[in-house]
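Student: Got a predicted structure plus its sequence, pasted below:
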Amino acid sequence: MDKLRSNAKFKIHVENENLIMYGVSSESAGCVLRGVVNLQLQETTKIKSIGLSLAGRMTVSWTEGVGNGHDRLFREEKAVLDHQWTFLPKQQKLHVLGAGSYTYAFELVLPGDLPESTYVPNIYTVQYQLKATIERSTFLPNICNRKIVHISRQLLPFAPEFLEPVSVANQWANKLDYEITLPSKIYTHGDQIPITVRITPLSDALRVRHLSCTFKEYMVCRSGNQGFLNTRARAHGRVLFSTRDDKFGRTNSNDGGHFVEWTKVQMIPLSNSLLDLQCDIQNDSIRIKHKIKFVLSLINSDGHVSELRAALPITICAVNKTGLPAYEEAWRSLPYNPASMLALLYQQSSVLPSYNSIAPSTLAPAADQRHNLPPTYDEIPWLVSN
């Protein structure tokens, strides 16, 4: 008997929550979203329909001063993607599903010109969300499950940006030589950025107050079709990492006519969160880039304080690879295989779907029925382990 609060377990499982499109929007082939929706019923239940939707929404908003101390909120929202799957269609009579587990597979090729998932607080947001819905009988609440899918864009492999180190070196005011180097320009979430700073003072009277290092994210949003949203851009920046060394360069002695070299290796940890650290983006609506900035505060012989400033641009990508994908990642580009998705579901849930519940949806013509059946329970653990 149906209850107001159902005991059904309803979940969305996707092959990959973080999808990557390779190349610029005009050249990218896009990517493929694959997954399964799993319904577990503890008792016989009446259902109107079961469906799944994928919605992509872009939102641009900010507050604009209109004079006399008044502000006006400008907001623009549009759909960038809408797709529907129907697993159990509506009909005159309610569907009656017995207790057990039911699995529905889905797949969608996403176009390469979609905007990347982005979150700039109070200014610009692009979000993609899956929503699975079980529509129940009259007066009973529907059962829903949601999952966010993150879409990133990646430079094509072997692009020069992947291979070039980053370095800045010069002489400052005939008082010191400096060199700041990074092993690469490309980094991704969870990386550690090693930065080597070398300073050679050309005057024994030069003293260092401190050396500071700041990692910043810069965002410029241009979007809209009318009014201020179309004529004025909005900029937003945030500090992702900052440190200050008050002991750097404390030793400065002349030994046989050779001045010392001040050296420091600064590690910058990058967040694993896709919200706390955005990938670099360049499209018609928004530009996001990253820089590492240094400030060396110096005390001259006359007591005057000077500052040497330097900035190095880096690129945050979805993946930091220059060659072919690793063997364990190659399966993500293979054609969709329901058995693989069942293995994925087995890893994420201790309760397997009923074999009989999935067999009818994969039956081929009579001559090939046994060949095309899903794997048995004895076969699934082997699929997972391999």
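Tutor: All right, it came through fine.

Student: alpha carbons only for contacts and neighbour counts from here, please
Tutor: Fine.

Student: hmm, who's touching stretch 177-192?
Tutor: Stretch 177-192 has contacts (CA atoms under 8 Å, 6 or more residues apart in numbering) with 161-172, 193-202, 267-274, 277, 279, 313-320.

Student: for comparison:
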Amino acid sequence: MVYFHQTAKDLAFFDIRLKTHGHKNNIVVRGNDAEVASIPVEGHVKISTQEDLHVKRIRLQLVGELHLDYYERSGSGNMAGLVCERDCAVKVVWPNLLTSAEGNIVYGDYGDSVVKLSKVDAYSRKPSRDNSSSDLLSIGSNHSSGDSGTKKRPGFSRASSQPILFKNHEESLFQIPRSGIDGTPYPLSKGSESHSFLLPQGNYSMPFHINLPSNVPESVEGLSTGKVLYKLVCTMERGRFDRAFYRARHFRILRTLHPQSMSLTDSIEFLNTWPGKLDFNVSTPRKALAMGTTVPIKLVIVPLVKGLSFKSMSVTIVQHDHAKGLTGPSPEFEKLIGRQKLACEESEFTEDHWIVKGKYKVPSSLTELTPSCALKNDMISVKHRLSVGIHIKNADGHVSELKANLPVHIYMSPFHGYVTSRRLNVDAIHGNFIANTDSTKEDVIFDRRDTDLPEEGHPDDALDDENEIDEEQESAPPLYQQHVFDTVFDYTSAKSPMEQLRSSGNQSANGYFDIPRASSRSGTATPIDLNVLSKVPSYEQAVDDASDDDDDDEPAPLYPSGSQLDNLSAYVTSRLGERSASMSQLLSPDRFRHKSGSRLRFERKESPS
């Protein structure tokens, strides 16, 4: 929400829009710090004023906070004390968006760890050039007089409601149109504390951008031990007796796997032996498991004695995490997540071996499961393993359980799975994160529900393809031998290329480059769900689903007032009268008369034969 009174007439719209390329308020990073160069953060601060507004500056801050809450343990394993930290991992400041769109990294660059949130502002207070000595003579004089600690008084500057660049009307003249501007309003002005900028009535879209380091920590929300949260806070400072306007927005930095990561192609197998009873093998086709998708689990058992039978199979994700702050590292915590008993319907039992296949649904909520991560300086580390329990019934009737642990990598994919998270709001005035008490309102981070359902007729292929990366978006082009719509030319045939093209089913191809109809996409109609089409979203859903990159929801342009419309109407009427008079003069018969007063005669002269 916007933190200013809704009845204010001078400011009608104030918001922060982050450019995330289709992922609302989520910056997706594809790869670790060694696979990406930098992380660009860009967007716009949009303002709509109904009256001329005097603004001192528009300050924007990006803050990444580290929250730690856990109990320390003594040497005997008992709880020793509560650790509660609020640290700063990243801070970027845009001093004034009215004059510059470039931000400054105050803290969080390469090599920086964490600092207390209350002390991070000290890093941005650097001595001014006016207060520093410029030569050795001044250094010696200051040292001898003993006034090295005194600051030089800044020079006087005239306070004005207009920017200082308006004093020179020859080269530095820069006027803002009455309808607003899309860009930095005063890019040529350096400004100072005594300056006040005038924003005429209109709509403004002020850009901002910064390149964060590649090792910036990603967002972590589901852990009880530690969290990494990001926010953007914009403050519009006005005069001494005018109230300031505030706006804040919570956003996420999500790190997914690189398209060429080996975890997307490597399979995981676990082989073990129950001495004298059986040999078993548990495998998954991918080491990387995308949240919200279905993972195939394959179990192969070779019984060594008679009387054994398979009963059931269950899968659980075991999560290990620890954090490190200013007080030191935390203990190692373990959590069991998403225990499921698999429905092993596709099974094959023979005398010499058993093949059992099941499907495991990876949890989709970030409040329940946290993706695998290893933040810089061991800030937060999360690892996972897949614990598979195999229940075997013996000949005497009792049930034995076999365990198999598969190390996996849990990640979020924008192309697969349905991922949600708890909605967080930010108090723009105090900068605190506020959790939404309504559990039904969640942020949908990625919505790809179609990857959960296997294709009919090809269950095995569907299971293998569910966790693959998007071929069109991330992977390299396919080989020519793996064509789909192209007709392969047989160079061993005696027929010409056109004859082969016609014999393949295209009789209407008259040219070499004609597109064969047989190779075009089939026009099968997609079934339409009337229930989905008839569902009308609520106002809040429509606002939440609005794309942050779409400019269609911009405020409407401001039109002239009544008096300005009258002047404009009179001007248009006079111009139309002049145009009609000129047209009448052009079409008058006198225009086609000769200067001597006789009419022009057009005669056709025939050349003599």
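Tutor: Alright, I've got the coordinates. On a predicted model such as this, the values are computed, not experimentally measured, just so you know.

Student: Got a TM-score for the two of them?
Tutor: Superposed pair, TM-score by TM-score structural alignment, normalised by the length of structure 1: 0.70. Supporting alignment: 327 aligned residues with a CA RMSD of 3.8 Å.

Student: Neighbour count says what about the contacts of stretch 177-192 of structure 1? Which are buried?
Tutor: Among the contacts of stretch 177-192 of structure 1, those classed as buried by 16 or more other CA atoms under 10 Å are 161-162, 166, 193, 195-202, 268, 270-271, 274, 277, 279, 314-320.

Student: list the contacts for residue 217 of structure 1?
Tutor: Going by CA under 8 Å, 6+ apart, residue 217 of structure 1 touches 237, 238, 239, 240, 288, 289, 290, 291.

Student: Could you do residue 356 of structure 2 as well?
Tutor: Counted by CA under 8 Å, 6+ apart, residue 356 of structure 2 has contacts 298, 299, 300, 344, 346, 347, 348.

Student: Centre of the chain to the helix with the most length in structure 1, how far?
Tutor: If you go by DSSP state H, structure 1 has its longest helix at helix 338-348. How far helix 338-348 of structure 1 lies from its chain's middle: 24 Å, per CA atoms, centre = their mean, to the nearest Å.

Student: Which neighbouring elements make contact with it?
Tutor: The helices and strands touching helix 338-348 of structure 1, judged by 3 or more CA pairs under 8 Å, 6 or more residues apart in numbering; DSSP states H and E, are helix 380-385.

Student: by contact count, what packs against the helix it packs on?
Tutor: Judged by 3+ CA pairs under 8 Å, 6+ apart, helix 380-385 of structure 1 is in contact with helix 338-348.

Student: Okay, strands next: where are they in the stretch 101-250 of structure 2?
Tutor: 104-107, 115-116, 180-182, 197-199, 202-213, 226-237, 245-256 (DSSP state E, counting those that start in this stretch).

Student: out of the ones you listed, nearest to residue 60 of structure 2?
Tutor: Nearest of the strands of the stretch 101-250 of structure 2 to residue 60 of structure 2, taken as CA to CA: strand 226-237 at 4.4 Å.

Student: which part of structure 1 lines up with the closest one?
Tutor: Using TM-score structural alignment, strand 226-237 of structure 2 lines up with residues 124-135 of structure 1.

Student: Contacts for the matching stretch next, please.
Tutor: By CA under 8 Å, 6+ apart, stretch 124-135 of structure 1 touches 11-12, 37, 47-61, 115-119, 141-151, 221.

Student: hmm, 7 Å instead?
Tutor: Residues outside stretch 124-135 of structure 1 that contact it (CA atoms under 7 Å, 6 or more residues apart in numbering) are 47-61, 116-119, 142-150.

Student: just stretch 235-255 of structure 1 next, same as before
Tutor: 204, 208-221, 259-260, 262.

Student: next one: stretch 253-272 of structure 2
Tutor: With CA under 7 Å, 6+ apart, stretch 253-272 of structure 2 has contacts from 26-31, 218-219, 279-288, 404, 406, 411-413, 474-475.

Student: please redo it, this time with the cut-off set to 8 Å
Tutor: 26-32, 35, 217-219, 230, 279-288, 404-407, 409, 411-413, 468-469, 474-475.

Student: Check stretch 266-286 of structure 1 too.
Tutor: Where contact means CA under 8 Å, 6+ apart, the residues beyond stretch 266-286 of structure 1 that reach it are 115-116, 118-119, 152-153, 188-197, 215, 219-223, 240-241, 287-290, 315-318.

Student: quick one on the thing from earlier: take the contacts of stretch 124-135 of structure 1 and keep only those in helices.
Tutor: Nothing among the contacts of stretch 124-135 of structure 1 maps onto helices, per DSSP H.

Student: Throw the strands of the stretch 101-250 of structure 2 into CSV and include mean neighbour count, thanks.
Tutor: Below are the strands of the stretch 101-250 of structure 2 laid out as CSV (neighbours: other CA atoms under 10 Å):
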stretch, mean neighbour count
strand 104-107, 19
strand 115-116, 18
strand 180-182, 16
strand 197-199, 21
strand 202-213, 21
strand 226-237, 22
strand 245-256, 21
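
Student: between those strands, which one is nearest to residue 442 of structure 2?
Tutor: When the strands of the stretch 101-250 of structure 2 are compared by CA to CA, strand 245-256 sits nearest residue 442 of structure 2, at 13.4 Å.

Student: Give me the mean distance between the helix or strand just after that closest one and structure 1.
Tutor: Proceeding N to C from strand 245-256 of structure 2, the next assigned helix or strand is strand 268-274, under DSSP states H and E. When structure 1 is superposed, strand 268-274 of structure 2 averages 2.6 Å from its matched positions, counting by mean CA distance after the TM-score superposition for structure 1.

Student: Shouldn't residue 322 of structure 1 be within a strand?
Tutor: No. Assigned with DSSP: H, G, I helix; E, B strand; the rest coil, residue 322 of structure 1 falls outside any strand and is coil.

Student: Quick one: list the elements packing against the lengthiest strand in structure 1.
Tutor: For structure 1, the longest strand by residue count, based on DSSP state E, is strand 45-67. Judged by 3+ CA pairs under 8 Å, 6+ apart, the packing partners of strand 45-67 of structure 1 are strand 70-88, strand 95-97, strand 124-136.

Student: with structure 2 superposed, average distance for the shortest one?
Tutor: In this case it means strand 95-97 of structure 1. Mean for strand 95-97 of structure 1 is 4.1 Å (mean CA distance after the TM-score superposition for structure 1).
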